[in-house]
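[1] only geometry, no sequence info:
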């Protein structure tokens, strides 16, 4: 039996491993954050088209009175979804005289439910270990899925995994063609792990919807954007099913690209968002995302923290997204009363804060922060994970 997992990989891929230094790629590579929230080439702004029914709303509006009116009501948001991943550079492998990185990752996706202020618990969680290899690692390109599945099964029989009761859920593959100067194989490997995390998020949202846990009176906050790539599974190809799963889901982005904020004429709106007054929201803007089959989104911004208490003009501002489901919504936009209700509930989630615990505190909602921490608590330590190899 080969001495290590890397020996198994080298043998089955006809490659050669170099026993390179192993490290956590998220820290050591110093890569920019892989931000899927604001991809300018993934969505199209619909000019001269209002994203909500109140077509007379041109400037910002205060939602403070709505938030105060509902403060004693049952919160609209009862479910909170977050996904996280941690990636590692495990080794370098030579295949056909080219040298590629072997990337591994820990993925965690969880949904927590808040039944009452003192009853907050995880109801769905999916933790998985994955590897990402170059596509060139497969000697028989025509049977890639079969090859990587068989390789995964061999790897999972190694004693270093069995004695820890661990296993790899998947071996992913990244593009191994010659790259331009601005792209690194490490980035491509990490991106496959990010995509796998997103696919896991979609599956959990679908299950919550199918079980009617999320509905018109019990919404879900999904940390980050809703502007996904198309689902890989054939069970999710129907556009109507995709929309129905996200009918009661609001995407809340802590980080967004101000350069992509535009008004209804398509002109930059970054200055107005930076100058948003406390508890004010923008009008809803309509976008179309071709990545998921011409799905339309309503996108707006709200300030939940005073600017003077924040470290930057956009700290304390959240980007909110909701999918336009019906033909009426696509034509006329979201109901402005629903937008106000969603925004008011977001404002009422602003306390407590995680100040001193997370430098993103001004843009963080505490239930999302708790969900994120729960996921990360399930990770193996970096040392334990790297010692598997």
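    Noted; the coordinates are in hand. Everything numeric in this text was worked out from a predicted model, so none of it was measured. Numbering: from 1, shown residues only.
[2] please count neighbours and contacts with C-alpha atoms only from this point.
    Will do.
[3] all the helices of the stretch 51-200 of the chain, residue numbers only.
    Ranges of helices in the stretch 51-200 of the chain, per DSSP state H, counting those that start in this stretch, are 64-69, 144-156, 159-162, 185-210.
[4] hold the first one in mind and look at this next one:
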């Protein structure tokens, strides 16, 4: 058992064990690309129109490695700190990589797991350091715990819960997961595993990949052979089509199987990201207009920042994604139409390392 109440009580902090529950099923999570602003087409061969048909085939996918990060968050109680009544949030975090062998079979290559407790940061530093030391001595089934203090600034006005305070804790846990993804990517690069014909797919948007870890800048060259794949995306983005007020979601349903959009440029925090959309399933088999469409992203390196991506590279990446879509996980996951199978297997491998919600919450006393 965690005995968190005793650890906090020893430092004079009241801990109230209110109803424990999974936050992921309680709070609506917005699209990862909610605030994106594309500003131009960003590939070398600027083809006319908003839809590009892929021609020809490639004999083998460019991808060999598949990375997924996942987290589960829980409200486990409340505390009174710095004259505020604030929540305590716990979480399970994991990052995994699977590799495809030469014979086509999938292998579990890497797994990193940690459990976390996130409390409001306004605790005396010495007390916070001692709480951290005690929590980080705890292990459950060989998986360590870590303390992640979160900060929260009350919005102007009287309603301090205008934005859920829990979201600040969840954002802190999400950042920890992103840091773990960067560290695992760094390990792959240092081992010289990634190549132009043995690339890595990261499940999710690349825009949240940290630019710094512990104050040290992340070298964007880590992403040379990396593509991000998002199963969900914001269909209301504007300013990228010929009619500037037209939303991207108005053209995506018109994509036929094997068609993509041009690459669009998206600058963020000193990085430049190229993003495009690809239909990987026949529209006639879909329930919803955006089912079977994925969003792909690549971080621009060196001269790509100025010149954009080689159209031939983007086409070959897109053709590789089409090769990855089968065997499908039809019926096993509500997002099946936007899944590629190796990512689905990596997710299953990672999530099998998590404790059930009931089991995990029973540890939080």
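    That came through fine. Just so you know, these numbers come straight off a predicted model, no measurement behind them.
[5] can you pull the buried residues of stretch 266-285 of structure 1?
    For stretch 266-285 of structure 1, a neighbour-count test (16 or more other CA atoms under 10 Å) marks 269-270, 273-274, 276-285 as buried.
[6] can you redo the residues you listed as TSV with secondary structure and distance to residue 153 of structure 1?
    Shown next, in TSV, are the buried residues of stretch 266-285 of structure 1 (DSSP: H, G, I helix; E, B strand; the rest coil; distance: CA to CA, whole Å):
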residue	secondary structure	distance to residue 153 of structure 1
269	coil	52
270	helix	50
273	helix	51
274	helix	52
276	coil	54
277	coil	56
278	coil	54
279	coil	53
280	strand	54
281	strand	51
282	coil	52
283	coil	52
284	coil	49
285	strand	48
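[7] could these go into a markdown table alongside distance to residue 96 of structure 1?
    Converted to a markdown table, the buried residues of stretch 266-285 of structure 1 look like this (distance: CA to CA, whole Å):
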| residue | distance to residue 96 of structure 1 |
| --- | --- |
| 269 | 50 |
| 270 | 49 |
| 273 | 52 |
| 274 | 52 |
| 276 | 56 |
| 277 | 59 |
| 278 | 59 |
| 279 | 59 |
| 280 | 58 |
| 281 | 56 |
| 282 | 55 |
| 283 | 55 |
| 284 | 52 |
| 285 | 50 |
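[8] which residues in structure 2 does stretch 341-353 of structure 1 match up with?
    Under the alignment (TM-score structural alignment), stretch 341-353 of structure 1 falls on residues 316-328 in structure 2.
[9] list the buried ones in the matching stretch?
    Residues of stretch 316-328 of structure 2 classed as buried: 316-325, 328 (neighbour count, 16+ other CA under 10 Å).
[10] give me the subset of these that lies in helices.
    Judged by DSSP state H, helices contain the following of the buried residues of stretch 316-328 of structure 2: 316-324.
[11] farthest pair within those residues?
    The largest separation in those, counting by CA to CA, is between 316 and 324 at 12.5 Å.
[12] identify the residues contacting residue 15 of structure 1.
    Residue 15 of structure 1 makes contact with 9, 93-96, 137, according to CA atoms under 8 Å, 6 or more residues apart in numbering.
[13] out of the helices of the stretch 51-200 of structure 1, nearest to residue 39 of structure 1?
    When those are compared by CA to CA, helix 185-210 sits nearest residue 39 of structure 1, at 14.1 Å.
[14] report the mean deviation for that closest one after fitting onto structure 2.
    Taken over the aligned residues, the distance from helix 185-210 of structure 1 to structure 2 averages 1.1 Å (mean CA distance after the TM-score superposition for structure 1).
[15] what range in structure 2 does that helix sit on?
    On the basis of TM-score structural alignment, helix 185-210 of structure 1 is assigned to residues 165-190 in structure 2.
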